[in-house]
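Chemist: Need a 3D model of the following:
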Amino acid sequence: MADVHSSLVVDNTMGAAYIGVLCAGMLYGVSCVQTWFYFNRYPKDVWYIKVLVTATWAFDTVHQILISHTVYRYVITNYNNPEILSRMVWSILLEVLFNGFIGLLVQGFLTLRVWRLSNKNIPLTVTVAAVVLAEFGCSVAFAIQSMQLHTWIELGKLKGLSMTVNALGVVADVLIVAALFFFLHRSRTGFKKSDTMISRLILFTVSTGLLTTICAIASLVSILIWGKTLIYVAFYFSLGRLYSNSLLATLNARRAIRGLGEDSDELSFSLQSLSKFGQRPFTDSNRPTNLSIKIDTIHEYVRDQCTGDPQVRTCPIHCDQI
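Modeler: Got it, this is the predicted structure:
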């Protein structure tokens, strides 16, 4: 009787898994286009960024294959076979591991941005990194333990661990977005061009981080309310794809965002010219006097390093900063 009940539960919610695979598939198509666009437009990027993009796309591909195999096995191969519905297929368990790999790569990349934008704030960076690693560790633990189970009823024993993975994902996303928002907002200069660029960075950071946060919350809430169904996988299947697309969108938007500050040389020159005549460029005494130097530096770094100039070795707003 328990197996029959389990079969009915899975059967009635397999549609949610099917929708999740369709959504993940569409997002996978977008990530493929973005990956092609990245390598076509940024061929001179540093090697570790290229490795990051390649690894993310590879894990994305494996994950899409696994979840497609899961739905195909239940819906097509075993169509009208209720007995198989009580048993778990190995691919739906293994996909958790690859989702964890994708999250680790993308959130690790964002943690590095927090470290650099915060002027190497060790306590903050360690806190964010600890949450990210804890999330990945729980994903690995879930995958290992679940592979030893056979039925959906047995999988219910790991509900707490599954909720922990989603909860840690939410916490990590919120910490990263909040930290990036704070440090980017604090770096405003008061000049229109540079502030426009920073505002665009803030909007981009918040919007991409918000999508993954909402998806992780939806998956967590689904487990809490409909824990005996597969509704939560409709969100969890797409979570890794949202991470990869947010990474690729951030990298591919660099030139557009950089273009917002292209006139900062002219602005900086005007300020330096005024200084030669002993005039203060600001009436507000609270403004720092070395602001023109800061804008000059930001502009030159973004122009040289993000176009792949090998002569520039360090850059506070490098491609892994934006």
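
Chemist: all contacts plus neighbour counts: C-alpha atoms, from now on.
Modeler: OK.

Chemist: Which elements pack onto the strand or helix carrying Phe235?
Modeler: Using DSSP states H and E, Phe235 sits within helix 233-252. With contacts taken as 3 or more Cα pairs under 8 Å, 6 or more residues apart in numbering; DSSP states H and E, helix 233-252 sits against helix 2-41, helix 47-72, helix 90-117, helix 192-225.

Chemist: and among those helices, the most buried is which?
Modeler: Among these, helix 90-117 has the highest mean neighbour count (mean count of other Cα atoms under 10 Å), at a mean of 22.

Chemist: tilt between that helix and helix 233-252?
Modeler: Going by axes from the mean of the first three to the mean of the last three Cα atoms, to 10 degrees, helix 90-117 is angled at 40 degrees with respect to helix 233-252.

Chemist: one more to put side by side:
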Amino acid sequence: MNTPSPRSTGPSTPYFAGSSPYTSYPNNMVLPGGFGATLIGGLVSTMLYGITTFQSYVYYTHCSEDASTIKFLAAAIWILDTIHASFMCHMLYYYLVKLTHLLLVTDMLNYCTLTSLEYIVWSLPASVLVNLLLITVVQSFFAHKIYYLCRLQVKWLVTAPIILSILVHFGFEMAMIVSMHSYQSSHLHWHTNLSL
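Modeler: Below you'll find the model as predicted:
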């Protein structure tokens, strides 16, 4: 049985680069190797969403004596995590299934590869925004609890750096979301040319 070498780049044999940052598919379609890490991150995020769903169920069945604001906060966290997981799934589907299928069936492979992968699908910045809101709510809740658990003399000494860290993180993430939006707006013509 004649087995093709891994370096064979003929039209019928895909070339899978082991040490290259790119993964090559049939018809010389090239996707950046970072999509594997994105897929793994999305799968881990979805697994953690399942754990959050289970914890929410356990909380509502066993902790009925908690205040209504805490129950509302737990529901809001679960809803934000649900939205984040659905946006992540949409983003992964767009880049790894829909776009890959488009690149495999189109005739303009060399042109489409770069321009299609540079387009930021709407669910990516939306997922970052929802995740930012989720993180800010959770960290603010913990800062509030730490404030009330500390001694009177050190309350602000302990919680001020935490609050400052939350605000700095919020600012950097918002700047990243705005830069994603401005990048997407300046490169929108690529998306309309591909008719996705």
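
Chemist: Any chance you could compute the TM-score here?
Modeler: TM-score for the superposed chains, counting by TM-score structural alignment, normalised by the length of structure 2: 0.68, backed by 147 aligned residues with a Cα RMSD of 2.4 Å.

Chemist: Where in structure 2 does the helix or strand following the helix holding Phe235 of structure 1 fall?
Modeler: The C-terminal neighbour of helix 233-252 of structure 1 among helices and strands, as given by DSSP H and E, is helix 254-258. Here helix 254-258 of structure 1 fails to align to any part of structure 2, judged by TM-score structural alignment.

Chemist: other SSEs contacting the helix or strand just after helix 254-258 of structure 1?
Modeler: The C-terminal neighbour of helix 254-258 of structure 1 among helices and strands, as given by DSSP H and E, is helix 264-276. Judged by 3+ Cα pairs under 8 Å, 6+ apart, helix 264-276 of structure 1 is in contact with helix 291-305.

Chemist: Would you mind finding the match for Ser207 of structure 1 in structure 2?
Modeler: With TM-score structural alignment as the criterion, Ser207 of structure 1 has no equivalent in structure 2.

Chemist: Now do Ser207 of structure 1 against Asn99 of structure 1, distance only.
Modeler: 21 Å (Cα to Cα, to the nearest Å).

Chemist: same check, this time on Thr297 of structure 1
Modeler: With distances taken as Cα to Cα, Thr297 of structure 1 is found 39 Å from Asn99 of structure 1.

Chemist: which residues touch the counterpart of Trp57 of structure 1 in structure 2?
Modeler: By TM-score structural alignment, Trp57 of structure 1 lines up with Trp78 in structure 2. Residues near Trp78 of structure 2 by Cα atoms under 8 Å, 6 or more residues apart in numbering: Thr52, Thr53, Ser56.

Chemist: so which of these comes closest to Val137 of structure 2?
Modeler: Lowest distance from Val137 of structure 2 to the contacts of Trp78 of structure 2 (Cα to Cα) belongs to Thr52, with 15.2 Å.

Chemist: Skipping adjacent residues, who's closest to that closest one in space?
Modeler: Residue nearest to Thr52 of structure 2 in three dimensions, not counting chain neighbours: Trp78, with 6.9 Å by Cα to Cα, 6 or more residues apart in numbering.

Chemist: Kindly report the same for Tyr38 of structure 1.
Modeler: In this structure, Tyr38 of structure 1 finds its nearest non-sequential neighbour in Asn252, 5.9 Å apart by Cα to Cα, 6+ apart.

Chemist: Neighbours of the one you found, how many?
Modeler: Residues near Asn252 of structure 1, counting by other Cα atoms under 10 Å, number 20.

Chemist: now it: how far from Asp3 of structure 1?
Modeler: From Asn252 of structure 1 across to Asp3 of structure 1, the span is 49 Å (Cα to Cα).

Chemist: His63 of structure 1 too?
Modeler: His63 of structure 1 is 28 Å from Asp3 of structure 1, by Cα to Cα.

Chemist: ok, now Thr196 of structure 1?
Modeler: According to Cα to Cα, Thr196 of structure 1 and Asp3 of structure 1 sit 59 Å apart.

Chemist: center of structure 1 - which residue?
Modeler: For structure 1, Tyr243 is the residue whose C-alpha lies nearest the centre (Cα atoms, centre = their mean; 3.4 Å).
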